[in-house]
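Participant: Quick one: sequence and predicted model below, then my questions.
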Amino acid sequence: MPRVRKGQAPGKLSRVVFHERFAQSFKDPWFDPERDALARVEDIAWKAYSESRKAPLTQKAGEGFADPTYELSIEWLETRDRLRAAEDKRNHADTPSRVLVVVGAPRNDGSCPGEISKTFRLAQLCREILERERIEVDLLDLSLLTSDYAKRIYPCKGCVSTAMPLCHWPCSCYPNHALAQTGDWMAEIYERWVAAHGVLIVTPVHWYHAPSVLKLMMDRLVCADGGNPDPTSTAGKDAAKAKALELAGWAYPKHLAGRVYGVVVHGDVAGIEGTRRGLADWLDWMGLIDAGPKARLDRFIGYYEPYATSHDALDRDTGVQDEVRNVARAVAEAMKQARAGTLSAPGAKLKSPRPK
């Protein structure tokens, strides 16, 4: 059995440093009348941090888990139950077809940029086409991470690299109340992915890559690709137990497989092809099914033109607008075939000799 390597993480914060971190959220003078009350809250937070009180609300796992007596986070159980309900509803033949349209740009007019993104406009073109096809559209605008109060996606902690079964489906790393890592948007986003029959991602290129708001979500979806639906089987986050479980034989279940996808990537200078390939490869790896060549689009908008006139460039480029509409049409067509059981996906049922 491989040993668990240790020695990287520093020790806990000192009380002084903890105070400095805690106080950062209350620098506004409007909080001055409540400094005594905040000090009492800080003392409670310090105690919770010192005792690593990650999940203060738990209950016994119960039937269906490897260890029915294990105390599981109630918040995790509630998320798990919502995902199960969403999956059941999605699989019902009478459920209307649903596409999750993801806006991968961080820009909107409710924050510092002061203007909507071209990505949002392109996503609206997709939405219009899908709704004409009587398809329900769930618009997931990741720019809200930059403009909504306390809306956040925490980074993936990389549990999968220790052992796949340590990565739980849905993610159990958050919330972590001891570290004030609460309000994680992914608990809702997992449900929205599960509920969808198709996914259409629209994104710009940032420094040859997907923007940070999109990449945060992508990394946190690793648990959908091989994740462990039973945290009790690893006694929570017991690395040694997770390694043993993987080495005993792990199935690497693909929890989002079978959904249809399309991708629209746009840029102004470089990086569109690499980003489009990266997104498509990622979705392929998770077992999603591409909606054909017309559903994988990368285009420049306002090539080497000023940023200030980029919306005007999009206004003029009716060709790009129509190509984006075609991505939505391709997704709609493929999704209908997938739900009818007539979509051709050669090799989809072949067993991988090297699952991971």
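Facilitator: Yep, that arrived. Numbers count the residues shown, from 1 in each chain.

Participant: CA atoms for contacts and neighbours, from now on please.
Facilitator: OK.

Participant: Helices along the chain, start to end?
Facilitator: Along the chain, counting by DSSP state H, helices occupy 15-23, 35-50, 74-91, 118-132, 144-147, 159-162, 186-195, 212-220, 239-247, 272-285, 310-316, 318-340.

Participant: which other helices and strands contact the longest one?
Facilitator: If I follow you right, that is helix 318-340. The contact analysis (3 or more Cα pairs under 8 Å, 6 or more residues apart in numbering; DSSP states H and E) places helix 318-340 against helix 118-132, strand 198-204, strand 260-267, strand 296-300.

Participant: likewise the second one?
Facilitator: When contacts are defined as 3+ Cα pairs under 8 Å, 6+ apart, helix 35-50 sits against helix 15-23.

Participant: what sits up against the helix it packs on?
Facilitator: With Cα atoms under 8 Å, 6 or more residues apart in numbering as the test, helix 15-23 has contacts from 42, 46.

Participant: buried ones in that helix?
Facilitator: 19, 22 (16 or more other Cα atoms under 10 Å).

Participant: Centre-most residue in the chain?
Facilitator: residue 217 (2.9 Å; Cα atoms, centre = their mean).

Participant: Now do the contacts for it.
Facilitator: Neighbour list for residue 217: 153, 186 [criterion: Cα under 8 Å, 6+ apart].

Participant: try it again with 7 Å
Facilitator: By Cα atoms under 7 Å, 6 or more residues apart in numbering, no residues touch residue 217.

Participant: A further structure is provided below for comparison with the first:
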Amino acid sequence: MVSNPTSLTPEHDLEPRKGSPSPRLDEAEFKRRFLDQFQDRAYVPLSVELGRIAEAAWDAYLHSRKSPKTRKAGPDFADPDYDLATDWLAAREEIQAAQARHDEAAGPRRFLLISGSSRTEHTCPGEISKTYRLIKIAEDVLRQASHVSVEVLDLSRLTSEYGRHIHPCKACFSTAAALCHWPCSCYPNYSLGQVHDWMNEIYPLWVEAHGIMIITPVNWYQVSSPVKLMMDRLVCADGGNPDPTTTHGKHAKEAKEIEMRGWHYPRHLEERLYSVISHGDVEGAENTRRSLSDWLRFMHLVPAGPLAEFDRYIGYFEPYATSHEALDRDKAVQEEVRNAARTLLEAVLAKHAGHKIGAGDRLQEPRSK
């Protein structure tokens, strides 16, 4: 898609709008927040060293050194002499390698299964999620097929694993499409302590996949917060700019000018097949499933087939304490998950063979209306 080019005339004011209050901290507050992470008594003997580290951190913050390690972009970019962050270049290389795996005709058919629940027995809840159990059911189906590769992305690691983050989207796309870089260049931001961003590992999983299944619980009428964080950060996969040198980093006015000349809107994940399952216990399952499907369709991913998408209530208005027992009893929903995985597999294999079929049409549904 190419946006309609618009001739730049004096009535177009492309200067970035300003006016929000500054979030900048003074030195005392910055150091208080920085040192607040070292509460464990093991750090007590290191107070002098931590003070020196806090001084260094303050200097990085004061001078806004977002990307301290850079190198010249080189001949692959519009401005070869521009200094690009080595983190971003490494992420780009991983995505290019993932695209090569995706495009390999003789390679395995690749599937990405995303468990959207933040619940896990490895931190406060103390119990596995029903979502993860459903993912394992789908995984078992796919692994029985020959010449496939399956990756499971368990988003509960955000709540249970040290240093694992998906930082929020900064909405660069809303300023101008070309300002949103593919992959995202907003993170890491070392001066703000916005590091350990998981998305640079997640992007290649999406890129290499031929089929993607998302299973999410309903949290307050919506997808779970880990899923929403991932969704927002995938905005760069839909129209994002693969060359940050064209905007010389994050120069908003340059990006606006590029968009007004006509943006080609590259869809970096188009034509991958998908399956979506949402499950709840009270309300919101249908809207959650629909919003996920609408999002994926907007990015030009393709639904695998009718049986690959559904929403269900497991233990409707029953006690939370027995929700896993409700899933144990619900053999139908377990079979529906298997059918969703079978449908996704069938669609991916058919596409690879050059066929277009109604994937899942011959599968028997486990329950009638």
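Facilitator: Here it is on my side, so go on. As the structure is a prediction and not an experimental result, all values here were calculated from the model.

Participant: returning to that earlier point: export the helices and strands packed on helix 318-340 of the first structure as CSV, with columns for mean neighbour count and distance to residue 331 of the first structure.
Facilitator: Shown next, in CSV, are those (neighbours: other Cα atoms under 10 Å; distance: least, Cα to Cα, whole Å):
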stretch, mean neighbour count, distance to residue 331 of the first structure
helix 118-132, 20, 9
strand 198-204, 27, 7
strand 260-267, 28, 6
strand 296-300, 22, 10
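
Participant: want to throw those into JSON lines with distance to residue 236 of the first structure?
Facilitator: Shown next, in JSON lines, are these (distance: least, Cα to Cα, whole Å):
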{"stretch": "helix 118-132", "distance to residue 236 of the first structure": "39"}
{"stretch": "strand 198-204", "distance to residue 236 of the first structure": "31"}
{"stretch": "strand 260-267", "distance to residue 236 of the first structure": "33"}
{"stretch": "strand 296-300", "distance to residue 236 of the first structure": "39"}
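
Participant: and of the ones you listed, who's closest to residue 100 of the first structure?
Facilitator: With Cα to Cα as the criterion, residue 100 of the first structure lies closest to strand 198-204 of these, at 4.7 Å.

Participant: Mean distance of that closest one to its aligned residues in the second structure, please.
Facilitator: Its aligned residues in the second structure lie a mean 0.5 Å from strand 198-204 of the first structure after superposition (mean Cα distance after the TM-score superposition for the first structure).

Participant: do you know how far residue 22 of the first structure is from residue 42 of the first structure?
Facilitator: 7 Å (Cα to Cα, to the nearest Å).

Participant: for residue 203 of the first structure, same thing?
Facilitator: Here the criterion is Cα to Cα. By it, residue 203 of the first structure lies 40 Å from residue 42 of the first structure.

Participant: do the same with residue 292 of the first structure
Facilitator: From residue 292 of the first structure over to residue 42 of the first structure (counting by Cα to Cα), the distance is 55 Å.

Participant: which residues touch the counterpart of residue 211 of the first structure in the second structure?
Facilitator: Under the alignment (TM-score structural alignment), residue 211 of the first structure maps onto residue 224 of the second structure. When contacts are counted by Cα under 7 Å, 6+ apart, residue 224 of the second structure touches 116-117, 216-218.

Participant: repeat that for 8 Å
Facilitator: 116-118, 216-218.

Participant: Now check the first structure for the residue matching residue 15 of the second structure.
Facilitator: Checking TM-score structural alignment: residue 15 of the second structure goes with residue 3.

Participant: what sits against that match?
Facilitator: Residues near residue 3 of the first structure by Cα under 8 Å, 6+ apart: residue 240.

Participant: which residue lines up with residue 173 of the second structure in the first structure?
Facilitator: In the first structure, residue 173 of the second structure lands on residue 160 (TM-score structural alignment).

Participant: ok, the aligned residue in the first structure for residue 101 of the second structure - contacts?
Facilitator: Taking TM-score structural alignment for the superposition, residue 101 of the second structure sits opposite residue 89 in the first structure. Counting by Cα under 8 Å, 6+ apart, residue 89 of the first structure makes contact with 95, 195.

Participant: Check which residues of stretch 295-302 of the second structure are buried.
Facilitator: 296-297, 299-302.

Participant: quick one on the thing from earlier: out of the helices and strands packed on helix 318-340 of the first structure, which gets nearest to residue 321 of the first structure?
Facilitator: helix 118-132 (7.2 Å).

Participant: Which residue numbers in the second structure does that closest one align to?
Facilitator: Counting by TM-score structural alignment, helix 118-132 of the first structure sits on residues 130-144 of the second structure.

Participant: what's the offset of the matching stretch from the middle of its chain?
Facilitator: Mean-position distance between stretch 130-144 of the second structure and its chain equals 20 Å (Cα atoms, centre = their mean, to the nearest Å).

Participant: and what of stretch 253-265 of the second structure?
Facilitator: In terms of Cα atoms, centre = their mean, the centre of stretch 253-265 of the second structure is found 25 Å from the chain centre.

Participant: Tell me the residue in the second structure aligned with residue 27 of the first structure.
Facilitator: Checking with TM-score structural alignment, residue 27 of the first structure has residue 39 as its match.

Participant: let me redo that: residue 187 of the first structure
Facilitator: Match for residue 187 of the first structure (TM-score structural alignment): residue 200.

Participant: Out of the contacts of residue 224 of the second structure, which comes closest to residue 177 of the second structure?
Facilitator: Nearest to residue 177 of the second structure among the contacts of residue 224 of the second structure, with distances taken as Cα to Cα, is residue 116, at 27.7 Å.

Participant: So for that closest one, what's the nearest residue that isn't a sequence neighbour?
Facilitator: Nearest non-adjacent residue to residue 116 of the second structure, counting by Cα to Cα, 6 or more residues apart in numbering: residue 216, 4.5 Å away.

Participant: quick one: contacts of stretch 319-335 of the first structure?
Facilitator: So stretch 319-335 of the first structure is contacted by 97, 122, 125-127, 129-130, 133, 135, 197-198, 200, 259-264, 291-292, 294-297, 299, 301, 314, 343 (Cα under 8 Å, 6+ apart).

Participant: Mean distance of that stretch to its aligned residues in the second structure, please.
Facilitator: Its aligned residues in the second structure lie a mean 0.4 Å from stretch 319-335 of the first structure after superposition (mean Cα distance after the TM-score superposition for the first structure).
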